[in-house]
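Peer 1: compute the structure for the input listed below.
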Amino acid sequence: MLKIQNLNSYYGRSKALDDVTLNIEAGKITGIAGRNGTGKTTFLKTIMGLTDRSDGQLTLNGTDISAYLTHERARAGIAYVPQGREIIPDFSVRENILMGAYADPEKRIGIPEIVPELFPYLINNLDRAGGVLSGGQQQQLAIARALAARPKLLLLDEPNEGIQPSIVAEIEQVILRLNSEFGLTIILVEQNIGFLRRACAHFAMLEKGHVVEGGRIDGLTDDAVQSHMMI
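Peer 2: As a prediction, this is how the structure comes out:
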């Protein structure tokens, strides 16, 4: 689905991603792991066109999107759920979800049918302000907003970070269902190695902006984790 070749990314003069080459397989979850500060979030932002500058090649379903602006990448079928969720607190649940719909290339401005099935709480509270929701509910809202764009590829940046333990299992189950039942291709940045091993078909381990390990998920061994994630 997404072919990434010799991808570099910069914040100002600082190089944050260095010569990353990966193939993201359609219909699978690819996990991105590594210590804090190794370029995982930058990797997702670069795919979305959100860093100061990047070079290399991104090919989505055979189309070179390297020169696309962020909104063009969204309309091409990429949706991004950022770390920290970034919902608009003064907007209602409904308004937050509908923001994502403006990236739908078919301009279907509405709540997709998948959202009530996955997030009944949101549907029962469409008029509540996003800012009064719990962290876990806001994460549900951020995912629902992304789904409103009807994406082909979903980028998730640490979706379980800062969420109460009682909701973590629900979020994990949603991610698994999005892939297994709805066929969504997902790139998942996640620190929980157990969840990566359960959810992903492939992985890449980043260190200082480089891919230092990668391949099938059974290659995410305890030795690899010890070498590249433990302090």
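Peer 1: from here on, just use CA atoms for contacts and neighbour counts.
Peer 2: OK.
Peer 1: what does the host helix or strand of residue 32 rub up against?
Peer 2: Secondary structure from DSSP states H and E places residue 32 in strand 29-33. By CA atoms under 8 Å, 6 or more residues apart in numbering, the surrounding residues in contact with strand 29-33 are 24, 40, 179, 185-191, 196, 199-206.
Peer 1: ok, stretch 65-85 next?
Peer 2: 41, 44, 48-50, 55-59, 103-105, 138-139, 142-143, 146-147, 149-159, 161.
Peer 1: so how do I select the buried members of the residues you listed in PyMOL?
Peer 2: Those of the contacts of stretch 65-85 that count as buried under 16 or more other CA atoms under 10 Å are selected in PyMOL with:
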select buried, resi 41+44+48+49+50+55+56+57+58+103+104+138+139+142+143+146+147+149+150+151+152+153+154+155+156+157+158+159+161
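Peer 1: among the contacts of stretch 65-85, which lie within helices?
Peer 2: Under the assignment DSSP state H, the contacts of stretch 65-85 contribute 41, 44, 48, 138, 139, 142, 143, 146, 147 to helices.
Peer 1: determine which two of those are furthest apart.
Peer 2: 48 and 138 (21.2 Å; CA to CA).
Peer 1: pretty sure residue 9 is in a helix, no?
Peer 2: No: assessed with DSSP: H, G, I helix; E, B strand; the rest coil, residue 9 is strand; it does not lie in a helix.
Peer 1: and the closest residue to residue 61 other than its chain neighbours, what does it touch?
Peer 2: Counting by CA to CA, 6 or more residues apart in numbering, the nearest residue to residue 61 once its immediate chain neighbours are dropped is residue 1, at 4.9 Å. Each residue near residue 1 by CA under 8 Å, 6+ apart is listed here: 23, 24, 25, 26, 59, 60, 61, 62.
Peer 1: to compare against the first, here's the next sequence to fold:
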Amino acid sequence: MPPDILLDVVGLHASYGATPVLQDVDLRIGRGEIVALIGRNGVGKTTMMRCLIGLLRATRGSIRYRGADITRMAADDRARQGIGYIPQGRDVFPRMTVEENLLVGQSAGGGGPGGRRDLIYGYFPILKERRRQMAGTLSGGQQQQLAIGRALIGGPDLILLDEPSEGVQPNIVQLIVRVLRSIRHDIGTTILFVEQNLDTILTLAERCYVMEKGQVVAQIPMGEVSQESVRQHLLL
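Peer 2: Next up, the predicted model:
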């Protein structure tokens, strides 16, 4: 584990109404890592991401980001502190153009450098080509590229990415994986992602946390992420 810890989660609990979902979750992400959160469907992975970004209130435990306690911080304040979030299903603004979506992301992230738009267009040339097109008319893969670009343009130190391969054709998934690795290499962005696709996990994750019944029950350390070690934790 790198000594420079960016995200430190200790004893996290969260519920939907009276139904507990997260139970005593611990995880720690070092600056510049690419880490997968894996497990079967319905074990709490998306709930974990929503809790980290502030869309679901933690009922117990702590979330520390860059050394500061953000457990009670609102989602928009977490975005301004440098956490980007790409939800499952992408959630682009369908009646806004590609460029307008990016401008919203830039504003939500605290008004990151304007030149970063050129960086986004360099990673995802289709977005530049379609910059005046309504986001709702894009394909699923194009919307996923836009959602990643919208999060990245605000200059986050950490990106939370939920199911990047869902509903996306394989060649676009490969592009997204290459871009995510480039983002880490080029600008040092840390990435925590939820994924069910075995190939995506194997090509992107450096290590994994395994969730089961709302808890982190295992880790797959760096150097041990393999088809065998991952497959046993997924429904394939």
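Peer 1: re earlier: and the residue nearest to residue 61 of the first structure, how far is that from residue 138 of the first structure?
Peer 2: As judged by CA to CA, to the nearest Å, residue 1 of the first structure and residue 138 of the first structure stand 29 Å apart.
Peer 1: with residue 220 of the first structure instead?
Peer 2: Distance from residue 220 of the first structure to residue 138 of the first structure, by CA to CA: 30 Å.
Peer 1: with adjacent residues omitted, what lies nearest to whichever residue in the second structure pairs up with residue 139 of the first structure?
Peer 2: Using TM-score structural alignment, the partner of residue 139 of the first structure in the second structure is residue 144. Nearest residue to residue 144 of the second structure, sequence neighbours excluded (CA to CA, 6+ apart): residue 90, at 5.9 Å.
Peer 1: aligned partner of the one you found in the first structure?
Peer 2: Match for residue 90 of the second structure (TM-score structural alignment): residue 85.
Peer 1: give me the element that match is part of.
Peer 2: Residue 85 of the first structure belongs to no helix or strand when elements are defined using DSSP H and E.
Peer 1: doesn't residue 79 of the second structure belong to a helix?
Peer 2: Yes: under three-state DSSP, residue 79 of the second structure sits within a helix.
Peer 1: now it: how far from residue 109 of the second structure?
Peer 2: According to CA to CA, residue 79 of the second structure and residue 109 of the second structure sit 5 Å apart.
Peer 1: anything in contact with each of those two?
Peer 2: The contact sets of residue 79 of the second structure and residue 109 overlap at residue 156 (CA under 8 Å, 6+ apart).
Peer 1: hang on, residue 158 of the first structure packs against residue 191?
Peer 2: Yes: judged on CA atoms under 8 Å, residue 158 of the first structure makes contact with residue 191 at a distance of 7.1 Å.
Peer 1: give me the longest helix you can find in the second structure.
Peer 2: Per DSSP H, the second structure has its longest helix at helix 170-187.
Peer 1: could you check the angle that one makes with strand 34-38?
Peer 2: Between the axes of helix 170-187 of the second structure and strand 34-38, defined by axes from the mean of the first three to the mean of the last three CA atoms, to 10 degrees, the angle is 140 degrees.
Peer 1: counterpart of residue 179 of the second structure in the first structure?
Peer 2: Aligned partner of residue 179 of the second structure by TM-score structural alignment: residue 174.
Peer 1: its match: what's its closest spatial neighbour, skipping adjacent residues?
Peer 2: residue 118 (6.7 Å).
Peer 1: before we move on, back to that, gap between the residue nearest to residue 61 of the first structure and residue 55 of the first structure?
Peer 2: 19 Å.
Peer 1: also residue 65 of the first structure?
Peer 2: The value you get for residue 65 of the first structure to residue 55 of the first structure, if CA to CA is used, is 11 Å.
Peer 1: now for these two: what residues contact both?
Peer 2: Shared contacts of residue 65 of the first structure and residue 55, defined by CA under 8 Å, 6+ apart, are absent.
Peer 1: strands of the second structure, residue ranges please.
Peer 2: Using DSSP state E, the strands of the second structure run over residues 5-16, 19-30, 34-38, 58-65, 68-69, 83-86, 158-162, 190-194, 207-212, 215-220.
Peer 1: with distance to residue 233 of the second structure added, can I get those strands in JSON lines?
Peer 2: Formatted as JSON lines, the strands of the second structure follow (distance: least, CA to CA, whole Å):
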{"stretch": "strand 5-16", "distance to residue 233 of the second structure": "21"}
{"stretch": "strand 19-30", "distance to residue 233 of the second structure": "17"}
{"stretch": "strand 34-38", "distance to residue 233 of the second structure": "7"}
{"stretch": "strand 58-65", "distance to residue 233 of the second structure": "25"}
{"stretch": "strand 68-69", "distance to residue 233 of the second structure": "31"}
{"stretch": "strand 83-86", "distance to residue 233 of the second structure": "23"}
{"stretch": "strand 158-162", "distance to residue 233 of the second structure": "17"}
{"stretch": "strand 190-194", "distance to residue 233 of the second structure": "13"}
{"stretch": "strand 207-212", "distance to residue 233 of the second structure": "7"}
{"stretch": "strand 215-220", "distance to residue 233 of the second structure": "10"}
